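> The sequence and its predicted three-dimensional model are supplied below.
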Amino acid sequence: MTTTSLATTEIESLMLKHPKGFDLSLDRISRLLADLGDPQHRLPPQIHIAGTNGKGSVTAFCRAILEADSRAAHVHTSPHLVNWHERYRIGRSGRPGALVDDRLLADAVMRAAAANGGKMITVFEILTAVTFLLFSEQPADVALIEVGLGGRFDATNVLEKPAATVITSISLDHQSYLGDRVELIAAEKGGIIKPGVPVIVGQQSETVALDVLTAMADRANAPLLVYGQDFFAYEEHGRLVYQDDTGLLDLPMPRLPGRHQLINAATAIATLRHAGFGPCDQAIEKGLANVEWPGRMQQIGSGPLYRAAFPGSELWLDGGHNPGAGAAIAETLADMEERVSRPLFLIAGMINTKDPMGFFASFAGIARHVFTVPVEASHAGIDPNELAEAAIEAGLDAEPCASVEEAIRLVSSAWDSDRAPRFLICGSLYLVGDVLAQSGLAPR
């Protein structure tokens, strides 16, 4: 699929007609869905997933385990990295799901746009209606629906009775939409909690977030399961040990690197068990071993950027872009440093709705140097000079650079150590998507 695909053309035409960004409300999406015959009421059982960090990884773990258990799982995620089609994975019986066919997606987009009739709406709301059209018309055992932004007024929150709701780690992000305090953001994320529906809560670094979610679950009479209270995960002898009230599971370490992924894996296991899918132990093992989630601590071993690096270098990508994500990524890199010591260079680009100092703070003492680069795919990219100043204020050595490739070449051309460097390209999913496209690694 390329940017000239039929579906991409249809979506880009919508973006010219409708306002960019988010306008949080359920009125417009509810009206459009009613005009489409309310396809959200004809979905397979749903798992609805919100959170600041980790919701995409939990979705990926759920999908991998379900497919290992021979279940067909539709998957909605956002944003995409390279192609719009990534937002819609269609479940297939007896084999892994696949990104939606271009003509199928284009047809659903055209039908949703026609039903809307040019009325005021956001593109995300039209694309959410497309999700429900696609997933209601293709058979599957489950639909994994990731929230776009927040929860309470997110367009996906028209689901009335999902099998389970999930809320992953909550921290500050999208403050202009969701509030400038963690408890306000938690209240928005908790808006997906439904009466009587199990809610599974991942690890919360802020007690106030868990307090808010607990109170909301109590008011909704929703069974609440919390990481660190009702289920646990830890590493022992190179294995992942999962524990809940049914006992222990001795599992392989997840394919996705980082301690935070143990928590995300555990959250997915708890979710599937309490949503009524009860995967067998062998499916859980296979799912953890096979899980994929592009652009999150993804290693790049081919393409022009890899070839530009000093021989033997490591090239990593992660699209995390808020302080909570920065802390998780830095922890993962510190663990890598303990195993194989390499000088770390960050190549970072960010957009102007983020907190660059908060993101960079966790890398002080870990990264040798930061190169800040433009985010070409977004008009909201922070100027590299300004971004470098933020990194310096966070305690890092930093300088602006024209591109990712130039930053890699600057380091590699002068490198004279036998310890090849480790590069992390980070700070924006737009930037990560551009690198994947350059490397011929668009998600499939």
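Great, that's in hand. Residues are numbered from 1 along each chain as shown.
> drop to CA atoms for contacts and neighbour counts, all remaining ones
OK.
> for Val435, helix, strand, or coil?
helix (DSSP: H, G, I helix; E, B strand; the rest coil).
> which residues sit against stretch 392-400?
Residues outside stretch 392-400 that contact it (CA atoms under 8 Å, 6 or more residues apart in numbering) are 357-358, 360-361, 363-365, 367-373, 384-385, 387-389, 391.
> wait, isn't Pro96 in contact with Glu67?
Yes - counting by CA atoms under 8 Å, Glu67 is a contact partner of Pro96 at 5.9 Å.
> Common neighbours of the two, please.
Counting by CA under 8 Å, 6+ apart, nothing touches both Pro96 and Glu67.
> more crowded one of those two?
Each of Pro96 and Glu67 has its neighbours counted (other CA atoms under 10 Å); Glu67 has more, 24 against 18.
> isn't the more buried one right next to Arg95, touching?
Yes - at 6.9 Å, Glu67 counts as touching Arg95 under the criterion of CA under 8 Å.
> The residue lying closest to Gly320 once chain neighbours are set aside - how many residues pack around it?
Leaving aside its chain neighbours, Gly320 sits nearest to Gly427 (5.7 Å; criterion: CA to CA, 6 or more residues apart in numbering). Number of residues near Gly427 (other CA under 10 Å) recorded here: 29.
> A further structure is provided below for comparison with the first:
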Amino acid sequence: MIPMHQSATSEAAREIERLLGLHPKGFDLSLDRITRLLDMLGNPQRRLPPVIHVAGTNGKGSVTAFSRALLEAAGLAVHVHTSPHLVNWHERYRVGVRGGRGQLVDDAVFADAVRRVAEANGGQTITVFEILTAVTFILFSEQPADVAIIEVGLGGRFDATNVIADPAVSVIMPISLDHQAYLGDSVELIAAEKAGIMKRGHPVVIGQQPFEAAREVLIATAERLGCPLQVFGQDFVAYEEFGRLIYQDEHGLSDLPLPRLPGRHQYANAAAAIRAIRSAGFTVTEAMMDKAMASVEWAGRLQRLTEGVLVAEAPEGSEIWLDGGHNPGAGEVIAETMASFEERQPRPLFLIIGMINTKDPVGYFRAFSGLAEYVFAVPIHGSDAGIDPVVLASAAYDAELVAEPVSNLGEALAGVRRLVKAGDPPPRILIGGSLYLAGNVLAENGTPPT
């Protein structure tokens, strides 16, 4: 299920490929194996800079990106761990640089850390994600930084990152149905799993929640643990007014530029980041916020593609967006953004979608009913869990969209060229449905994250 676009010349990628052949793929939620391994390594997770620990179904990556942008705007060195990667394994580890932009981990340093962790494990049963999480703690404990932002892989309570005993702040972003086989089949159960990253007496920030039931579970857990608590819509808020982003908490009101990341949902994500940084004990100034809103970046999440191999294959003048959101909640916010684009500048909307078989494609597609003209269902290369394009196209039909299966991205773009009518404005194309597909696109387009 992990796409392998990594260059064969990468020493770290070769080490990870070897481990993938030895250990079970996927997730096996438990803290026993990672705890044992970290003990063998001298418990590097206890030697980290202050940690911002982030969980949630949607918005984890965005709040991580905003938090990084805010802290780097203050000149701080910020380590960042995210998953999955889109093109290269190195994307999971951004190493902080004081006074500058954090850099993806050096390949030789990365490979050395992987080898050391694998050697300490001694061939015992473990998942590769757990090994890579231990690598996070090795890398981030051995290279100095002012703060580390660590994103949960799956769930929270039993995620391998949840060995962090004293986070500066725990952040819970929007919760909706996803990974039900692991986390439960209701938003209340999923919220309880995500709330597992909260630590007694440590600050908690709860981002905007689409489901009141999930919000109530999160608040109740934080209160039971005696956590200083900040809740979106109650203790802090953000909204658009006259083309500006208005943020407000107990420190006052800030009038900011709209975030560089498109979509109204990003207002709440930006707000959660500002509140999280403050709750973690860092000063947030107006200058930091202004700079962060203008500089924030997050590959594969409503990313505008303006150059590259695939862009050249699209109809001339096309507006092309890439987004790895893959569940119904993500579908809703992406569709809302596409609708806002349509209001501002009408264009025919075409979807090029690939998904994996743990997702709810009908729920995702339903958000685009009446908005998208046509869907091309594509396979996901490098994953053995991709939904067959024929089955995916059928799911789009079930959501009242017109769709057809195709064999690759090039064929999908050729299909868009075929359907664009003479005299119509150039199309708007959304490629999405999976972070794995986003990785396929960025690799094939020649524009990997840096």
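Great, that's in hand. Just so you know, these numbers come straight off a predicted model, no measurement behind them.
> Overlay the chains and give the TM-score.
Aligned and superposed, the two chains score 0.99 in TM-score terms (TM-score structural alignment, normalised by the length of the first structure); 444 aligned residues with a CA RMSD of 0.8 Å.
> related to what we said a few turns ago, map the residue nearest to Gly320 of the first structure onto the second structure.
Correspondence of Gly427 of the first structure to the second structure, assessed by TM-score structural alignment: Gly433.
> mind checking how far the residue nearest the centre of the second structure is from Ala55 of the second structure?
Among the residues of the second structure, the one closest to the centroid is Gly61, at 3.3 Å (CA atoms, centre = their mean). Relative to Ala55 of the second structure, Gly61 of the second structure is positioned 9 Å away (CA to CA, to the nearest Å).
> List the residues that are in contact with both of these two.
Counting by CA under 8 Å, 6+ apart, the contacts common to Gly61 of the second structure and Ala55 are Glu151.
> And the strands in the stretch 251-400 of the second structure?
For the stretch 251-400 of the second structure, the strands defined by DSSP state E, counting those that start in this stretch occupy 252-257, 303-305, 319-323, 349-353, 374-377.
> looking at those strands, which is closest to Val80 of the second structure?
Closest approach to Val80 of the second structure among these (CA to CA): strand 303-305, 19.6 Å.
> whereabouts in the first structure does the closest one align?
Per TM-score structural alignment, the counterpart of strand 303-305 of the second structure in the first structure is residues 298-300.
> which residues touch that stretch?
Surrounding stretch 298-300 of the first structure, the residues in contact under the criterion CA under 8 Å, 6+ apart are 306, 314-318, 439.
> what about 6 Å?
Identification of contacts with stretch 298-300 of the first structure by CA atoms under 6 Å, 6 or more residues apart in numbering yields 315-317.
> repeat for stretch 151-170 of the second structure
Taking CA under 6 Å, 6+ apart as the rule, stretch 151-170 of the second structure contacts 29-31, 50-55, 81-82, 130, 193-194, 196-198, 203-204, 280.
> Also stretch 205-213 of the second structure?
Under CA under 6 Å, 6+ apart, the answer for stretch 205-213 of the second structure is 171-174, 229-232, 272.
> Including distance to Thr136 of the second structure, could these go into TSV?
Shown next, in TSV, are those (distance: CA to CA, whole Å):
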residue	distance to Thr136 of the second structure
Val171	19
Ile172	21
Met173	22
Pro174	25
Leu229	27
Gln230	28
Val231	29
Phe232	30
Ala272	24
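> Tell me which of those fall in strands.
In this view, the contacts of stretch 205-213 of the second structure that belong to strands under DSSP state E are 171-172, 229-231.
> Which member of those is positioned nearest Ala294 of the second structure?
Nearest member of these to Ala294 of the second structure, counting by CA to CA, is Val171, at 22.7 Å.
> I'd like to know how many residues surround that closest one.
Neighbour count of Val171 of the second structure, defined by other CA under 10 Å: 30.
> repeat for Gly94 of the first structure
If we define neighbours as other CA under 10 Å, then Gly94 of the first structure has 12 of them.
> Residue in the second structure paired with it?
So, by TM-score structural alignment, Gly94 of the first structure is matched to Gly99.
> So its match sits against Ala73, correct?
No - using CA atoms under 6 Å, Gly99 of the second structure is not in contact with Ala73, being 8.3 Å away.
> which residue in the first structure lines up with Asp235 of the second structure?
Residue pairing (TM-score structural alignment): Asp235 of the second structure is matched to Asp230 of the first structure.
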